[in-house]
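# predicted model follows, preceded by the sequence.
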Amino acid sequence: MLTYPQIDPIALQVGPLAVHWYGLTYLAAFGLFTLLGIARLQHPPFAALTGPGAWTRKDVEDILFLGVAGVVIGGRLGYCMFYKPGYYLSHPIEILAIWTPGMSFHGGLLGVIVATIWFAHSRQRPWLQVADFVAPCVPTGLAAGRVGNFINGELWGRFASTDLPWGMVFPQSGSMLPRHPSQVYQFLLEGLLLFVLLWLYARRERREGQVAAAFLVGYGCFRFLAEYFREPDAHLGILSLGMSMGQWLCLPMIAAGVAVWVGKSSPRQLHRPI
């Protein structure tokens, strides 16, 4: 049985200026996205595109900028709507307090979808082509975020057997019983494993939309599994059918991925930019 090592959330402090580890994990996520996006330019079909439709490093930078905005805005709005709708309807001004805890991955995903639709429209490119470009570059950012969760000692797991060698006590949870280090599980599943599988899959030419569909199904399934080991939100608990809110939000995500995959299983057709 392990005990959570109390890690100072501040990585560096100079006078009143404090640099938090969580902020550094965000910077790492953005840096990894940029590096992977540049590498993605060499993958089919993007490497073969020429003329006005060619992809460049400038496209990677623009997608990152819009994606960050989508993550922050969508993640905050998603948390307010999915997890505490009653509270934020009564305190709407607090929705703008993005510096306070409260972000939702599924809300951030919706924000990124809106951002990529905007990008596709502005560049006159098919949206699914843009989604296919972005999808394999995302899991490493998710992995970085889970590292930040662990450093902050948040989003701990459910109680584990005392015989579990890696069971960890999180004193900040209010209990000295061992728990699953679910942040580590999610780091390995939704981060590293999903990245490896998706990156290898995307290196070969696929029908338009299939890489994005693989991301939706892959993340949805891995997150659904990890939720069985993660402590549900205290104010929500376990919902109907014994599932958490995170699991319920994964179901439409998986369904959407399957729908796109099935829809793209027919012979390729010409796509018009949106």
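Noted; the coordinates are in hand.
# please make it C-alpha for all contacts and neighbour counts, starting now.
Fine.
# just give the number of residues close to the nearest residue to G237 once chain neighbours are set aside.
Here the nearest residue to G237 in space, its sequence neighbours aside, is S244; by Cα to Cα, 6 or more residues apart in numbering that works out to 6.9 Å. The number of residues packed near S244 is 21, by other Cα atoms under 10 Å.
# quick one: contacts for S244?
Applying Cα atoms under 8 Å, 6 or more residues apart in numbering, we find S244 in contact with 227, 232, 237-238.
# write the PyMOL selection for whichever of those residues are buried.
Buried residues within those, by 16 or more other Cα atoms under 10 Å, are selected in PyMOL with:
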select buried, resi 227+232
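# check the contacts of S244 and tell me the two furthest apart.
E227 and G237 (11.9 Å; Cα to Cα).
# what's the helix or strand harbouring W261 packed up against?
If you go by DSSP states H and E, W261 is part of helix 245-263. For helix 245-263, the elements it packs on are helix 210-226, judged by 3 or more Cα pairs under 8 Å, 6 or more residues apart in numbering; DSSP states H and E.
# take the one below as the second:
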Amino acid sequence: MIYFHDIDPIALKLGPLSVHWYGVMYLLGFASAWWLGKRRVAAGRLPGVDANGFSDLLFYAMLGVVVGGRVGYMLFYALGDVLHDPLLLFKVWDGGMSFHGGLLGVLVASWWWSRRHRTHFADTMDFVAPLVPLGLGFGRIGNFIGAELWGKYTDGTWGVVFPSGLPAPLNQLDTATLQAQFATGALNPYARHPSQLYEALLEGLVMFVVLWTVSARPRHRYLVSGLFALLYGVFRFAVEFVRMPDNGVYLAFGWFTKGQLLSLPLVALGLVLLAMSRRAPVLQPATVVEGKA
């Protein structure tokens, strides 16, 4: 089935203020992390840390996501632009967030929090890892609603026609005209893979089910964070084959993308952490110490 993408990226208008679906998805991601984290704290999955300590951790992690995601995007994908105009770094309303940059931001924030709270950094990351996938899934749904990061053309009988992904002069036509052409089947050759939804399924739902299931019982240190790094790296690498390369440029071989290049270190890190987990101690749920921050 071919679907014509005609979703308003604005979820709500309050006078001059417009609330975009992408922002709503970010809020849902943070809200899900808060709710799941509260459950894990109550179950003693972060030894010696109570609800107040978790609130601090979530604040640091949110800051790391936003700052790291923006800085990472500008460095990885728009370095020339930001060197020409450094103020672009602060124009977050123009869009542009990087998962890999956000991940680095979360790692730095969690390391700082772990030092302050005298918690093993690996235990913190094992605790945080299951809270992230749902946020990734919501973010990819936000990408789909915003008609960004679309996939390559598909030869199948299903796909999505993104008006912004049509070649000129079709991308200059108004929505009503495009819908009329779509109804005749004239736009079917321009249907693309909804790679955003593929990622929402794999990086969001599948990763959440795996990590939440593994982390719900006693497990070796490094195991959960190792699975997170490995699964994300593999899933992202695979989806890149049907996703348009960043800035339309392949790095090598006519298929190797920057997203794949940035995912390879995660695959390697995941394998290293899984190997380390085999000799690491098994972490048992601990009694929460109320009032300790």
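Nice, I can see it. Not measured: the values here are computed from a predicted model.
# about what we covered before: map the residue nearest to G237 of the first structure onto the second structure.
Aligned against the second structure by TM-score structural alignment, S244 of the first structure finds its counterpart in T257.
# picking that back up, and the gap between the residue nearest to G237 of the first structure and E231 of the first structure?
S244 of the first structure is 9 Å from E231 of the first structure, where distance means Cα to Cα, to the nearest Å.
# and if you look at Q210 of the first structure?
Remark: distance between Q210 of the first structure and E231 of the first structure (Cα to Cα) = 32 Å.
# of the two, who's got more company?
Remark: of Q210 of the first structure and E231, Q210 carries more neighbours, 25 against 18, as counted by other Cα under 10 Å.
# what's near enough to touch the more buried one?
132, 260-261, 264.
# that one -> the second structure?
Alignment note (TM-score structural alignment): Q210 of the first structure maps to L223 of the second structure.
# all the strands of the first structure, in order from the start?
2-3, 10-14, 17-20, 168-169, 178-179 (DSSP state E).
# packing partners of the second one?
To tie it back to what came earlier, the one meant is strand 10-14 of the first structure. Judged by 3+ Cα pairs under 8 Å, 6+ apart, strand 10-14 of the first structure is in contact with strand 17-20.
# so where's the longest helix in the first structure?
helix 57-82 (DSSP state H).
# what span of the second structure lines up against it?
Mapping helix 57-82 of the first structure onto the second structure (TM-score structural alignment) gives residues 51-76.
# buried residues in that stretch?
Neighbour counts using 16+ other Cα under 10 Å place 51, 53-54, 57-58, 60-76 of stretch 51-76 of the second structure among the buried residues.
# got the contact list for the residue nearest the centre of the first structure?
Centroid-nearest residue in the first structure, with Cα atoms, centre = their mean: L142, separated by 4.7 Å. For L142 of the first structure, the contact set (Cα under 8 Å, 6+ apart) comprises 29, 187, 190-191.
# can you do 10 Å?
L142 of the first structure makes contact with 25-26, 29, 105, 148, 186-187, 190-192, 194-195 under the criterion Cα atoms under 10 Å, 6 or more residues apart in numbering.
# so which of those residues comes closest to Y4 of the first structure?
Y4 of the first structure has its nearest neighbour among those in G148, at 14.0 Å by Cα to Cα.
# in the second structure, what residue corresponds to the closest one?
In the second structure, G148 of the first structure lands on G142 (TM-score structural alignment).
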